[in-house]
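**Student:** sequence and predicted structure below; questions after.
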Amino acid sequence: MTKKRPLILVTNDDGITAPGIRTLISIMNTIGDVLVVAPDSPQSAKGHAITISETLYCDKTSIDTDAPQEEYSCSGTPVDCVKMATHEILKRKPDLCVSGINHGSNAAINVIYSGTMSAAVEAGIEGIPAIGFSLLDYSMKADFSHCKEFILTIVNQVFENGLSKGVVLNVNIPKLQASQIKGIKVCRQANAHWEEEFDKRTSPMGREYYWLTGKFVNEDKGEDTDEWALANGYVSVVPTQFDLTAHHYIQELNTWNLNE
């Protein structure tokens, strides 16, 4: 008996034509039956935003005419794409959702802002095993060729072992040659942050406007973090949960006089 191929949902936040997602689609086609639902334009740093006050469009398309996947271009956010796929397009729940390959890092605090990871998180909320993949190269001409072996390894391990309820994987791949990457490390999220600044300018019409700028600051010296792994030539894998409860602080809060 032929083993049934898994159904894999592919999405991203850089847009359906971005090189990263086209690479991820081609890799997933070697594993299973692929459905693509991705934004029709870049949606980076949208976080877990959803469309509630505007019309949402989702049109069937065919970007790779000689490829087997079914594709839909959505006017909404990455989270909208997952919702549309699971509640409108698919007749059954996919066996896996993969998001990416993102152009740029989603390590450390970047996971909070990431549309790529929010799509994976939304799939996790729906009970779908999910992984977000990112390459530490922001260029639209980035070389994704060395990502394949690591993506295949991680995806196959997820199919073999499953993921715990409420957990998705945040995978970041360094911008190195394949021969320079030392392996895969399971990590924690580094305690790092952005120090934001605003570049204030004036338009030709005399109106002030701003560009968000800043620098990334990593004060975490631990050698078990995603930032350390990436800086030292490893692919980082962080198990990420969407339950934001600070469980360790519940007992402390219960000592407060909250009912007086």
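**Tutor:** Here it is on my side, so go on.
**Student:** drop to CA atoms for contacts and neighbour counts, all remaining ones
**Tutor:** OK.
**Student:** which residues in the stretch 101-250 of the chain form strands?
**Tutor:** 130-135, 167-173, 183-186, 192-202, 208-218, 234-241 (DSSP state E, counting those that start in this stretch).
**Student:** out of these, which is the most enclosed?
**Tutor:** strand 130-135 (a mean of 28; mean count of other Cα atoms under 10 Å).
**Student:** what angle separates that one from strand 234-241?
**Tutor:** On the basis of axes from the mean of the first three to the mean of the last three Cα atoms, to 10 degrees, strand 130-135 is oriented at 150 degrees to strand 234-241.
**Student:** tell me which strands and helices strand 130-135 is in contact with?
**Tutor:** With contacts taken as 3 or more Cα pairs under 8 Å, 6 or more residues apart in numbering; DSSP states H and E, strand 130-135 sits against strand 96-103, helix 115-125, strand 167-173.
**Student:** quick one: contacts for residue 76?
**Tutor:** 39, 40, 50, 51, 56, 57 (Cα atoms under 8 Å, 6 or more residues apart in numbering).
**Student:** dump the strands of the stretch 101-250 of the chain to CSV, plus distance to residue 226.
**Tutor:** Formatted as CSV, the strands of the stretch 101-250 of the chain follow (distance: least, Cα to Cα, whole Å):
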stretch, distance to residue 226
strand 130-135, 12
strand 167-173, 8
strand 183-186, 8
strand 192-202, 10
strand 208-218, 11
strand 234-241, 5
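**Student:** identify whichever of those lies nearest to residue 88.
**Tutor:** strand 130-135 (18.9 Å; Cα to Cα).
**Student:** and the angle for that closest one with helix 115-125?
**Tutor:** Going by the same axes, to 10 degrees, strand 130-135 is angled at 170 degrees with respect to helix 115-125.
**Student:** which of the three states applies to residue 92?
**Tutor:** Secondary structure state of residue 92, per DSSP: H, G, I helix; E, B strand; the rest coil, is coil.
**Student:** this is the comparison structure:
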Amino acid sequence: MHIFMTNDDGFESPGIIEMAKRLARLGRVTVIAPNRGRSSCSSSLSLQTYLRMWKKESYGENITVLSCNGTTADCCKLGLEHWLRNDKPDLIVSGMNNGLNNGSDCLYSGTIAGAMESIFLGIPAIALSAETVKKPEYLAKAADFAFEVVKKYFVDSSYKGILSLNIPKEEEHIGWKDLKITKLGIQRYDNAIREMKDPSGHLGFWLSGTMLPDAVPDTDVFWIHRGYPTLTALTWNMTDTDRLAEVKEIADTEK
């Protein structure tokens, strides 16, 4: 099995290193990830930038590591359509991300974008996100569980779609018995935009905010804030099929 890995935290992130080491048990792993953090880059491409790639020291046996000075999507394009064009991977794994990517936050996530690049080649994929990758003991447990999910779905069950796994910080719930298979929800924030001034008195803004736990029940946002891991099936198609008939009806009134 050949697994392609990427992320938006950079090739030196503990999350991608720990996952690559585990996934190497399943076969060859090729990592192509940004040379620095690119969080919230979504599917952006560096169309006006000269892109470079560097070979990096391997994380371990059966793992090839390269970095690129572009975004997550850049890494995937270079990897899947050029570097590995004659060595197509069997699976794409994006992450493990430092931070959750639940609900509407998927619109901004470079981690989700990495998994979505699978649609162009018909390769199954999964995005992996943990509440933090900066605590070694927690990361080890989260990575072990993520490995089990990858193996169960893509090796044992030959799943062909795209998945997103989110793992909260409550370690006692990291396991199959607590996993919630659910849909995306709306992730709202408190104080998402902070107004401030620099030392010279110039007005500026800082995008941050605190995640709000209130959400519609039976969504990933609802469960993740209650300490449960979530798994969601994703697709790239944003067509609102429920409203297509209404849109057509409005247009028809002008004909």
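**Tutor:** Done, it's in. Given the structure is predicted, the values throughout are model-derived calculations rather than measurements.
**Student:** indicate which one of the helices and strands packed on strand 130-135 of structure 1 is closest to residue 88 of structure 1.
**Tutor:** Among these, the nearest to residue 88 of structure 1 by Cα to Cα is helix 115-125 (14.2 Å).
**Student:** what number of residues lie near the aligned partner of residue 105 of structure 1 in structure 2?
**Tutor:** Using TM-score structural alignment, the partner of residue 105 of structure 1 in structure 2 is residue 100. When neighbours are counted by other Cα atoms under 10 Å, residue 100 of structure 2 registers 23.
**Student:** residue 135 of structure 1 maps to what in structure 2?
**Tutor:** In structure 2, the residue paired with residue 135 of structure 1 according to TM-score structural alignment is residue 130.
**Student:** quick revisit: any of the contacts of residue 76 of structure 1 buried? List them.
**Tutor:** Neighbour-count burial (16 or more other Cα atoms under 10 Å) applied to those gives 39, 40.
**Student:** is whichever residue in structure 2 pairs up with residue 49 of structure 1 in a helix, a strand, or coil?
**Tutor:** The alignment partner of residue 49 of structure 1 in structure 2, by TM-score structural alignment, is residue 44. Here residue 44 of structure 2 is coil, with the state taken from three-state DSSP.
**Student:** where does the residue nearest to residue 44 of structure 2 when sequence neighbours are not counted sit, in terms of helix or strand?
**Tutor:** Excluding its sequence neighbours, the residue lying closest to residue 44 of structure 2 (Cα to Cα, 6 or more residues apart in numbering) is residue 73, at 6.4 Å. For residue 73 of structure 2, the host element (DSSP states H and E) is helix 72-78.
**Student:** so that helix aligns onto which residues of structure 1?
**Tutor:** With TM-score structural alignment applied, helix 72-78 of structure 2 matches the range 78-84 in structure 1.
**Student:** buried residues in the helix holding residue 73 of structure 2?
**Tutor:** Buried residues in helix 72-78 of structure 2, defined by neighbour count with 16+ other Cα under 10 Å: 72, 73, 74, 75, 76, 77, 78.
**Student:** same question for stretch 145-165 of structure 1.
**Tutor:** Neighbour-count burial for stretch 145-165 of structure 1, with 16+ other Cα under 10 Å as criterion, is recorded at 146, 147, 150, 151, 154, 155, 158, 163.
**Student:** check the offset of that stretch from the chain's centre.
**Tutor:** Its chain's C-alpha centre and that of stretch 145-165 of structure 1 lie 14 Å apart, by Cα atoms, centre = their mean, to the nearest Å.
**Student:** show residues contacting it.
**Tutor:** Residues outside stretch 145-165 of structure 1 that contact it (Cα under 8 Å, 6+ apart) are 27, 124, 127, 129, 133, 135, 173, 177, 178, 184, 235.
**Student:** likewise stretch 226-234 of structure 2?
**Tutor:** 161-170, 173-175, 178-184, 220, 223-224.
**Student:** mind redoing it with 7 Å?
**Tutor:** With contacts defined as Cα atoms under 7 Å, 6 or more residues apart in numbering, stretch 226-234 of structure 2 is touched by 162-168, 170, 173-174, 178-183, 220, 224.
**Student:** quick check: end-to-end length of that stretch?
**Tutor:** Distance between the two ends of stretch 226-234 of structure 2: 22 Å, counting by Cα to Cα, to the nearest Å.
**Student:** so the longest helix anywhere in structure 1 versus strand 96-103, what angle?
**Tutor:** In structure 1, taking DSSP state H as the definition, the longest helix is helix 148-161. Angle, helix 148-161 of structure 1 to strand 96-103, by the same axes, to 10 degrees: 160 degrees.
**Student:** follow-up on the earlier one: and the strands of the stretch 101-250 of structure 1: which comes nearest residue 117 of structure 1?
**Tutor:** That would be strand 130-135 among those, by Cα to Cα, at 5.3 Å.
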